[in-house]
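Trainee: After the sequence you'll find the predicted model.
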Amino acid sequence: MKVTLTVNGRQFTADCEPRRTLADLLREDLGFTGVHLGCEHGVCGACTITLDGATARACCLLAVQAEGAEITTVEGMATDGELHPLQQSFRDHHGLQCGFCTPGMLATAAELLRENPAPTEAEIRERISGNLCRCTGYQFIVDSIAAAAKKSC
């Protein structure tokens, strides 16, 4: 099947099997390797992207379901070579270690800050609770999101 979608502002058309996941299409066919595959069941959040303005688990979607969609991956967060404020905050506040969970955390945090520009620590923790991190213990991730929120206010 042919699938046409817009990823990080660029339109792509790709041939894919009807059962191919969106994560596999993005990673393997289109080269957006920032879409990480962890559990492949939608539990870990590593594959989280923004799909038509809302976060979604790319491993749980078929590529054909994204026909005509607007997708943003971690590669599309930066603008003109400048890191997105959340990316910069994660860098400045040590919100990553191995980096495997980072793309999903960034997508989740960006959605949170669009909906609530001044979240409390509890609200941040609640929102990222669906994204698993095995390295950081979450505190630096929470600190990074909180710092980005303060900069935006």
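Mentor: Good, I have the coordinates. Residues are numbered from 1 along each chain as shown.
Trainee: When you work out contacts or count neighbours from here on, use the C-alpha atoms and nothing else.
Mentor: Will do.
Trainee: And for stretch 26-46, what's in contact with it?
Mentor: Residues from elsewhere that reach stretch 26-46 (CA atoms under 8 Å, 6 or more residues apart in numbering): 14, 23, 47-49, 57-60, 73-75, 100-105, 130-132.
Trainee: go on, stretch 5-14?
Mentor: Contacting residues not belonging to stretch 5-14 are listed as 2-4, 29, 66-73, 75-77 [CA under 8 Å, 6+ apart].
Trainee: change it to 7 Å
Mentor: 2-4, 66-73, 76 (CA atoms under 7 Å, 6 or more residues apart in numbering).
Trainee: Second structure follows, compare the two:
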Amino acid sequence: MIGCGAGAAICEAYRASIPSDNSHQARNTIAAGTFALGMSKLARSAPMQTKLTINGKSHNLNADTRTTLLDALRNHLGMTGTKKGCDHGQCGACTVIVNGRRINSCLTLACMHDGNEVTTIEGLGTVDDLSPLQRAFVAHDGFQCGYCTPGQICSATAMLEEIKAGWPSHVSADLNAEIALSDAEIAERMSGNLCRCAAYPNIVEAIRTVAQGGRT
């Protein structure tokens, strides 16, 4: 958000750029500025149609262009499994999977994902048919309050696919060797997801169990 001082400085710079005479250049400069301001107001006020495929189901979203993917999911589509924590991309509670990649849904606009496939916690399993990671989190007590759990599980789901694809992390000892799932490796790959209850050891164990093909 632009503060009052910064806004005044921008306006003053714009006025200074306008020639003092009534020349053709001056009229063009003013017209261009007026058009830009008008388009800015239009962009803020006009909703935009966005088509999203969420958990295999098509949705047509009609929302303000400033609507984040997180707010679109929760407030417009009623999918409240994805949580809003910090709303600044710092905690990972809002993690979802877009086209196979995990992202912080609070940091991206919904309109940027027209035609994309989005997977939320609701799409990973059901009460009667939990995903392997969901079962492992239950078996290993990988949560306490549970608020961060949807983001943790979405992140871990995509992270395991990254490992299968051979993507190294910052702590991988050898970029060309098979990835060893040490505590440090898993912790590094999940470092974008915070747990205020500090259930990290159990989260790591749950992820390792699934990665090694264990049953829960």
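Mentor: Cool, got the structure. Worth saying up front: this structure is predicted, and the values here are computed from it rather than measured.
Trainee: Could you identify the buried members of the contacts of stretch 26-46 of structure 1?
Mentor: Neighbour-count burial (16 or more other CA atoms under 10 Å) applied to those gives 23, 47-49, 57-60, 73-74, 100-105, 130-132.
Trainee: Next step: these restricted to helices.
Mentor: Mapping those onto helices (DSSP state H) picks out 23, 102-105.
Trainee: what's the counterpart of residue 143 of structure 2 in structure 1?
Mentor: Here residue 143 of structure 2 is matched to residue 96 in structure 1, going by TM-score structural alignment.
Trainee: Please tell me how far the residue mapped onto residue 133 of structure 1 from structure 2 sits from residue 88 of structure 2.
Mentor: Taking TM-score structural alignment for the superposition, residue 133 of structure 1 sits opposite residue 195 in structure 2. The gap separating residue 195 of structure 2 from residue 88 of structure 2 is 16 Å, by CA to CA, to the nearest Å.
Trainee: Give me the more crowded residue out of these two.
Mentor: Neighbours were counted for residue 195 of structure 2 and for residue 88 using other CA atoms under 10 Å; residue 195 has more, 21 against 12.
Trainee: Where in structure 1 does the longest helix along structure 2 fall?
Mentor: In terms of residue count, the longest helix belonging to structure 2 (DSSP H) is helix 24-45. Under TM-score structural alignment, there is no match for helix 24-45 of structure 2 anywhere in structure 1.
Trainee: And the next helix or strand past that helix?
Mentor: Once the chain leaves helix 24-45 of structure 2, the next helix or strand it forms, by DSSP states H and E, is strand 47-54.
Trainee: right, and the helix or strand after that next one?
Mentor: Moving toward the C-terminus from strand 47-54 of structure 2, the next element (DSSP H and E) is strand 57-64.
Trainee: That following strand vs structure 1, average offset?
Mentor: On superposition with structure 1, the mean distance recorded for strand 57-64 of structure 2 (mean CA distance after the TM-score superposition for structure 1) is 0.4 Å.
Trainee: so that strand matches what in structure 1?
Mentor: Under TM-score structural alignment, the counterpart of strand 57-64 of structure 2 in structure 1 spans residues 10-17.
Trainee: Figure out how far that stretch is from the centre of its chain.
Mentor: Here stretch 10-17 of structure 1 is found 20 Å from its chain centre; the criterion is CA atoms, centre = their mean, to the nearest Å.
Trainee: How about stretch 83-91 of structure 2?
Mentor: In terms of CA atoms, centre = their mean, the centre of stretch 83-91 of structure 2 is found 9 Å from the chain centre.
Trainee: and the closest residue to residue 22 of structure 1 other than its chain neighbours, how far is that from residue 31 of structure 1?
Mentor: Of all residues not flanking residue 22 of structure 1 in the chain, residue 63 sits nearest, at 4.0 Å (CA to CA, 6 or more residues apart in numbering). Separation of residue 63 of structure 1 from residue 31 of structure 1 (CA to CA) stands at 14 Å.
Trainee: Between the two, tell me which one has more neighbours.
Mentor: Set residue 63 of structure 1 next to residue 31 and count neighbours by other CA under 10 Å: residue 63 wins out with 27 against 11.
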